[in-house]
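[1] Predicted model and sequence below, questions to follow.
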Amino acid sequence: MIPMTENLNENDNSRCWAAFWEKTTQTGNKKGPLTPAFWNHMAHRYARDTPQEKEEARLKRILDLIISTGIDIKGSQVLDIGAGTGSLSIPLAHMGAHVTALDFSDEMLKKLNKRADEENVTIQTILKSWDTINPDEEGFRKKFDLVIASMTPAVRNPHDLSLMLETAKGICYYSGWVHRKWDPSYYDLYKTLFHEEFKESPHGFYLPFMYLYLLGYRPEVSLLEDDWSNYETIDEYIETAAGFFSTTRQIDDQMKDRIREYITPHAQDGKYLARSQVITGMMVWDVREQNTKP
């Protein structure tokens, strides 16, 4: 891991919060959703089940919040961290931005590049894990007018957020979970497999918000409560459930067989409709507007 910089005008409060945040999200070795393999598996499913009207509404909310800062997207340098298949990178490129899209999943970036070619936009892609980036070696320090981290595990601790601040010379946008209630089958399945209740992991939107606040930034925040649903084949359900459970449990082929036995009777025509209740948060701030007074 690249050491955290010392020039973020940290104070006793922000250092204390950073230590708390680090402890809260400490998971040891990266597993499940923190691995490229998990997202390579997920790549082909992105945007497959999202109605176009809902996707357009989501994009409008994000862009409206970003543009409310006064940034001129046309001609701006944009870094999209954990860009995935390009749900933000491609629209921003259409708006005239010079977009650099970074992700540690090669399958996600293949989808992004394919879409960019089809839509005739130019996007620079980088296959790397965000936490290994050195801003000076990459030429990223204070390069970007807009730095984005949208619903990505790439920014999950103080070090990762600090890298955002180091690479931005203007606006930052972050979004993440405030709350997520998984499909009921996950809780029932977990109890069936491990004979204990599924323990919700802490959802982290408040962690980066408080860190920024204690550093002297005043992000503008917008929250949205929503219901998510998507159809999964039995094999997709198995891989998704196994991926999330593997953050705390050892999942082998025998365990996957047990997941298959569980979900097959609940599927219709070989597919299962998974439903989640979520609250997501998004925030924007200007790195040039920092109150460093104690």
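    Sure, I can see it.
[2] drop to CA atoms for contacts and neighbour counts, all remaining ones
    Fine.
[3] And the helices in the stretch 51-200 of the chain, which stretches?
    Assigned by DSSP state H, counting those that start in this stretch, the stretch 51-200 of the chain shows helices spanning 52-67, 89-94, 106-118, 135-138, 158-167, 184-194.
[4] Of all the ones you listed, which one comes closest to residue 282?
    helix 52-67 (7.9 Å; Cα to Cα).
[5] What is the closest one packed up against?
    If you count contacts as 3 or more Cα pairs under 8 Å, 6 or more residues apart in numbering; DSSP states H and E, helix 52-67 packs onto strand 271-286.
[6] by contact count, what packs against the strand it packs on?
    Other helices and strands packing on strand 271-286, by 3+ Cα pairs under 8 Å, 6+ apart, are helix 52-67, strand 168-181, strand 220-233, helix 234-245.
[7] Quick one: the helices of the stretch 51-200 of the chain as TSV, columns for mean neighbour count and distance to residue 38 too.
    Shown next, in TSV, are the helices of the stretch 51-200 of the chain (neighbours: other Cα atoms under 10 Å; distance: least, Cα to Cα, whole Å):
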stretch	mean neighbour count	distance to residue 38
helix 52-67	13	23
helix 89-94	22	21
helix 106-118	18	10
helix 135-138	11	26
helix 158-167	21	20
helix 184-194	14	17
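[8] Take the helices and strands packed on strand 271-286 and lay them out in TSV including distance to residue 105.
    Below are the helices and strands packed on strand 271-286 laid out as TSV (distance: least, Cα to Cα, whole Å):
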stretch	distance to residue 105
helix 52-67	22
strand 168-181	19
strand 220-233	21
helix 234-245	15
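[9] Let me know which of those is tucked in deepest.
    Among the helices and strands packed on strand 271-286, the stretch with the highest mean neighbour count (mean count of other Cα atoms under 10 Å) is strand 168-181, at a mean of 21.
[10] what packs against that one?
    Helices and strands touching strand 168-181, as assessed by 3+ Cα pairs under 8 Å, 6+ apart, comprise strand 144-150, strand 271-286.
[11] Please compare the first structure with the one that follows:
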Amino acid sequence: MQDIWNKKSKTYPRFSPIMRPFEAEFFAFLNECGVEFNSKSVVDIGAGTGVYSLHLAKMCKSVLALDISDAMLEILILSAKEHNISNIQTLNGTINDIKNSKFDIGFLTMSPALKSYEDFEIFYNLANKHIYMNWLKPRRSNLLELFMDCKADMATPMAILEQFLISKNIKFKSKIINENRSVTRSIDDMVENLAWHLEISRQNYTKDEIKNKIKNLANGDEITENITTCVKVMVF
């Protein structure tokens, strides 16, 4: 699994100091929930390239960015240096590597890092406040749907978390956020992106097969992917 995420690091989104509308809506909801970041320690689980970690670092006392992909974390470190952000540390590992630690805020967005009751028990015990955002419905892509059904299991971690919180009588606030966006890439870059998604979904297609399937949808040397995302944010 680490190798797959390392491969994705080449094309994974990187931190931008200017928030997309989706990110702005997310942080606005956290503000509505009364989440205070100032002077707080945060652990970002499944931090990736630091898309959220570096926003957090600009608000908090300190951030630990945790991820299984060392390649993703290398990009995060480079972005931190580029934007003069120094209060962030990285750890190449899983939640089990920090289960005896304690933070003010536990944070996870769009990551498959937590999969079981045991994982969520560790997540809950890690921090005083918890922010969790993940898919509520399968992510939809007009191009991926040429090869496979949408990944039905993408929403499973959210369902497990809700069951966990209800079983423990833990109160939470939540919000559903929808996003429709289009991404235009060169045909070759799009083939690489689709190949990665298909590989992680255990779908066996060669890059030539992918290219032949999508090339009639291209506009010159470029092709556009239309993506629909529905996520749920949980604060508890």
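    Yep, it's here. Please read these numbers as outputs of a predicted model, since none were measured by experiment.
[12] Got a TM-score for the pair?
    With the length set by TM-score structural alignment, normalised by the length of the second structure, the two chains reach a TM-score of 0.85; 233 aligned residues with a Cα RMSD of 2.6 Å.
[13] quick one, which of the helices and strands packed on strand 168-181 of the first structure is packed in tightest?
    Mean neighbour count (mean count of other Cα under 10 Å) peaks for strand 144-150 among those, with a mean of 24.
[14] after superposition, how close is that strand to the second structure?
    Taken over the aligned residues, the distance from strand 144-150 of the first structure to the second structure averages 0.5 Å (mean Cα distance after the TM-score superposition for the first structure).
[15] Need the helices and strands packed on strand 168-181 of the first structure in JSON lines (columns: distance to residue 218 of the first structure).
    Below are those laid out as JSON lines (distance: least, Cα to Cα, whole Å):
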{"stretch": "strand 144-150", "distance to residue 218 of the first structure": "16"}
{"stretch": "strand 271-286", "distance to residue 218 of the first structure": "7"}
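[16] what's the matching residue for residue 138 of the second structure over in the first structure?
    By TM-score structural alignment, residue 138 of the second structure lines up with residue 180 in the first structure.
[17] same thing with residue 227 of the second structure?
    Residue 227 of the second structure maps onto residue 276 in the first structure, by TM-score structural alignment.
[18] which ones are touching its match?
    By Cα atoms under 8 Å, 6 or more residues apart in numbering, the contact set of residue 276 of the first structure is 180-183, 227-229.
[19] Check the gap between it and residue 98 of the first structure for me.
    35 Å (Cα to Cα, to the nearest Å).
[20] Over to residue 250 of the first structure?
    42 Å.
[21] go on, residue 201 of the first structure?
    From residue 201 of the first structure over to residue 98 of the first structure the distance is 36 Å, taken as Cα to Cα.
[22] out of these two, which sits in the more crowded spot?
    Set residue 201 of the first structure next to residue 98 and count neighbours by other Cα atoms under 10 Å: residue 98 wins out with 23 against 10.
[23] Please determine how far the aligned residue in the second structure for the more buried one is located from residue 42 of the second structure.
    Correspondence of residue 98 of the first structure to the second structure, assessed by TM-score structural alignment: residue 62. Distance of residue 62 of the second structure to residue 42 of the second structure, computed by Cα to Cα: 6 Å.
[24] Check residue 199 of the second structure too.
    32 Å.
[25] So which of the two has more stuff around it?
    residue 42 (27 against 13).
[26] residues in contact with the equivalent of the more buried one over in the first structure?
    The pairwise alignment with the first structure assigns residue 42 of the second structure to residue 78, based on TM-score structural alignment. Residue 78 of the first structure makes contact with 97-100, 144-148, according to Cα under 8 Å, 6+ apart.
[27] Ok, residue 49 of the second structure next?
    9, 12-15, 72-76.
[28] shouldn't residue 37 of the second structure be in contact with residue 59?
    Yes. At 5.8 Å, residue 37 of the second structure counts as touching residue 59 under the criterion of Cα atoms under 8 Å.
[29] Show me what residue 89 of the first structure aligns to in the second structure.
    By TM-score structural alignment, residue 89 of the first structure lines up with residue 53.
[30] circling back to that earlier point, residue contacts, the closest residue to the match of residue 138 of the second structure other than its chain neighbours?
    Among residues not flanking residue 180 of the first structure along the chain, residue 278 sits closest, at 4.3 Å (Cα to Cα, 6 or more residues apart in numbering). Applying Cα under 8 Å, 6+ apart, one finds that residue 278 of the first structure lies in contact with 177-181, 225-228.
[31] Across to the second structure, which of the residues you listed hold up?
    Retained in the second structure (both residues aligned by TM-score structural alignment, their matches' Cα atoms under 8 Å) from the contacts of residue 278 of the first structure: 177, 179-181, 225-227.
[32] Tell me which two of the residues you listed sit farthest apart.
    Those two in these that are separated most widely, counting by Cα to Cα, are 177 and 227, at 13.1 Å.
[33] ok, back up a step: show me the one of the helices of the stretch 51-200 of the first structure that comes nearest residue 213 of the first structure.
    helix 158-167 (12.7 Å).
[34] tell me which strands and helices the closest one is in contact with?
    Judged by 3+ Cα pairs under 8 Å, 6+ apart, helix 158-167 of the first structure is in contact with helix 12-24, helix 135-138, strand 144-150, helix 206-215.
[35] buried residues in the longest one?
    If I follow you right, that is helix 12-24 of the first structure. Using 16 or more other Cα atoms under 10 Å as the test for burial, helix 12-24 of the first structure gives 14, 17-18, 21.
[36] which ones are touching the counterpart of residue 110 of the first structure in the second structure?
    Per TM-score structural alignment, the equivalent position to residue 110 of the first structure in the second structure is residue 74. Contact partners of residue 74 of the second structure, counting by Cα under 8 Å, 6+ apart, are residue 49.
[37] so how far is residue 151 of the first structure from the match of residue 227 of the second structure?
    The gap separating residue 276 of the first structure from residue 151 of the first structure is 15 Å, by Cα to Cα.
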